[in-house]
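Engineer: just coords:
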């Protein structure tokens, strides 16, 4: 369905639960380059002792990578099969949805907004949970991904219900962040290493203001101006 007011594309009547409750003994880690990129981006802005919350952390790949870093990581994941796996590996995961009940210096929402019924509400909750100067990291597919021009890529990666129920353009992402009182910045080259050469085209596109390979953005919560 397409919103008549803002052109946002979404599923009008999604299933009540699109979470993956797969058997813990039938899965393994699913590390992706973006997990290391998220870690590098966080560590470039955090101080020792800072707190990281990941909303919808799945197995907890980011938390596993950060297990020896000088920060506190907590993941939230209601899907039991995935979260049981991460917990068994020592990742601190709370098996429920995040309701904004604790503060953090960083919040990560990695490939989650496309799955939930109220993505803008989730972003607002995440923003409100941030301490001043904290960083909010969001990764989600782009409905206008340039790679969809390839029939073979489209066949492998077309995002369809019931798994994905929201389909974001760059305008949608900017509007959600604005509603949460934040301004998104694209990753660009910031979290990339020499091992990430294949992502340099993405970074180059982001440098000129395009998110044609997916939305990889972050925002920093402003410090409040002093009163008086």
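Structural biologist: Done, it's in. Keep in mind that what you see is a predicted model, and the values were worked out from it rather than measured.
Engineer: C-alpha from now on. contacts and neighbour counts both.
Structural biologist: Fine.
Engineer: A helix includes residue 134, no?
Structural biologist: No - read with DSSP: H, G, I helix; E, B strand; the rest coil, residue 134 is strand and lies in no helix.
Engineer: contact partners for it?
Structural biologist: 104, 105, 106, 220, 221 (C-alpha atoms under 8 Å, 6 or more residues apart in numbering).
Engineer: among the residues you listed, which lie within strands?
Structural biologist: 104, 105, 106, 220 (DSSP state E).
Engineer: so which of those residues wins on neighbours?
Structural biologist: Sorting the ones in strands among the contacts of residue 134 by how many neighbours each has (other C-alpha atoms under 10 Å) puts residue 106 first, at 27 neighbours.
Engineer: roughly how far apart are residue 176 and residue 38?
Structural biologist: Separation of residue 176 from residue 38 (C-alpha to C-alpha, to the nearest Å): 20 Å.
Engineer: more neighbours, these two?
Structural biologist: For the pair residue 176 and residue 38, the greater number of neighbours falls to residue 38 (23 against 19), based on other C-alpha under 10 Å.
Engineer: the more buried one in helix, strand or coil?
Structural biologist: helix.
Engineer: pretty sure it is touching residue 62, no?
Structural biologist: Yes - with contact defined as C-alpha atoms under 8 Å, residue 38 and residue 62 form a contacting pair (7.5 Å).
Engineer: quick revisit: between the ones in strands among the contacts of residue 134, which is closest to residue 52?
Structural biologist: Among the ones in strands among the contacts of residue 134, residue 106 lies closest to residue 52 (C-alpha to C-alpha), at 4.7 Å.
Engineer: try this one next to it:
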């Protein structure tokens, strides 16, 4: 039996009044693929991710994760997301934030492993309200991967990180058992590879459908 793709977007369109944010996006991402959505600000990248996750209702078209409703896949712990506007409770420590999310899933990573993957071990006891911008991004990443998801969405994952932190973050993501991400300065989505991931980039700019470009 053929396995359903991790992501299937068909004829996806989203308008806000007279503004067309996403127009006619068709995209299929299979398990093992790493996809980067590239484009200037306002091209529709974050909106495309919101639609794929079921956080926004499309004006037209459909979005499926693992062959079904995105919200079901999220409830089952198969999907993790590090969103640009994702907020953590300011009064909790980083470790407490990760543990809180882990408690909602059946087969999470250990808190220690999620913290290590995100380079958050040394800030585990710091309160979220005291984190720098780069530390906050790392904490968000730990929260996103602790459910041990099959599919992970990253929106501007290295924003506010310095060059060295970006380099380390990229290497940690790419070498993790879940293959959580290939860091990208723009929006990124990826899937758990079996056995070896391939990469693509596409542009979701309004008025066009993305065209994947495979690396040689």
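Structural biologist: Cool, got the structure. Since the model is a prediction, treat every value here as computed from it, not as a measurement.
Engineer: need the TM-score from the superposition.
Structural biologist: For these two chains in superposition, a TM-score of 0.31 is obtained (TM-score structural alignment, normalised by the length of the second structure); 107 aligned residues with a C-alpha RMSD of 5.3 Å.
Engineer: can I get the contacts of residue 134 of the first structure in TSV including distance to residue 33 of the first structure?
Structural biologist: As requested, the contacts of residue 134 of the first structure are arranged in TSV below (distance: C-alpha to C-alpha, whole Å):
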residue	distance to residue 33 of the first structure
104	24
105	23
106	19
220	23
221	26
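Engineer: just flag the most distant two among these.
Structural biologist: 104 and 220 (12.3 Å).
Engineer: output the contacting helices and strands for the strand or helix carrying residue 100 of the second structure.
Structural biologist: Taking DSSP states H and E as the definition, residue 100 of the second structure sits inside helix 94-102. Contacts defined by 3 or more C-alpha pairs under 8 Å, 6 or more residues apart in numbering; DSSP states H and E place helix 94-102 of the second structure against helix 111-117, helix 133-145.
Engineer: quick one: which of those helices is nearest residue 9 of the second structure?
Structural biologist: That would be, of these and by C-alpha to C-alpha, helix 133-145, which comes in at 22.0 Å.
Engineer: now the element after that closest one, going C-ward?
Structural biologist: Next along from helix 133-145 of the second structure, by DSSP H and E: strand 151-154.
Engineer: what's that following strand packed up against?
Structural biologist: strand 79-82, strand 187-191.
Engineer: other SSEs contacting the shortest one?
Structural biologist: It refers to strand 79-82 of the second structure. Counting by 3+ C-alpha pairs under 8 Å, 6+ apart, strand 79-82 of the second structure packs on helix 133-145, strand 151-154.
Engineer: pick the most deeply packed of the ones you listed.
Structural biologist: strand 151-154 (a mean of 27; mean count of other C-alpha atoms under 10 Å).
Engineer: what secondary structure does residue 26 of the second structure sit in?
Structural biologist: strand.
Engineer: ok, it touching residue 11?
Structural biologist: Yes - with contacts counted by C-alpha under 8 Å, residue 26 of the second structure reaches residue 11, the gap being 5.4 Å.
Engineer: count the neighbours of residue 41 of the first structure for me.
Structural biologist: Neighbours around residue 41 of the first structure, by other C-alpha under 10 Å: 18.
Engineer: likewise for residue 157 of the first structure?
Structural biologist: Residue 157 of the first structure has 11 nearby residues by other C-alpha under 10 Å.
Engineer: setting aside sequence neighbours, what's the nearest residue to residue 138 of the first structure?
Structural biologist: residue 109 (4.9 Å; C-alpha to C-alpha, 6 or more residues apart in numbering).
Engineer: next, the one you found: secondary structure please.
Structural biologist: Residue 109 of the first structure - assigned by three-state DSSP - is strand.
Engineer: against residue 186 of the first structure, how distant is it?
Structural biologist: Taking C-alpha to C-alpha, one finds residue 109 of the first structure at 14 Å from residue 186 of the first structure.
Engineer: helix or strand for residue 35 of the first structure, which one?
Structural biologist: Going by DSSP H and E, residue 35 of the first structure is part of helix 33-43.
Engineer: buried set for that helix?
Structural biologist: Residues of helix 33-43 of the first structure classed as buried by neighbour count (16 or more other C-alpha atoms under 10 Å): 34, 35, 36, 37, 38, 39, 40, 41, 42, 43.
Engineer: I figured the second one hits residue 63, correct?
Structural biologist: Spelled out, that is residue 35 of the first structure. No - counting by C-alpha under 8 Å, residue 35 of the first structure stays clear of residue 63, with 9.2 Å between them.
Engineer: for residue 71 of the second structure, pull up the helix or strand it's in.
Structural biologist: Here residue 71 of the second structure is assigned to helix 70-75, by DSSP H and E.
Engineer: meant to ask about residue 83 of the first structure
Structural biologist: helix 80-88.
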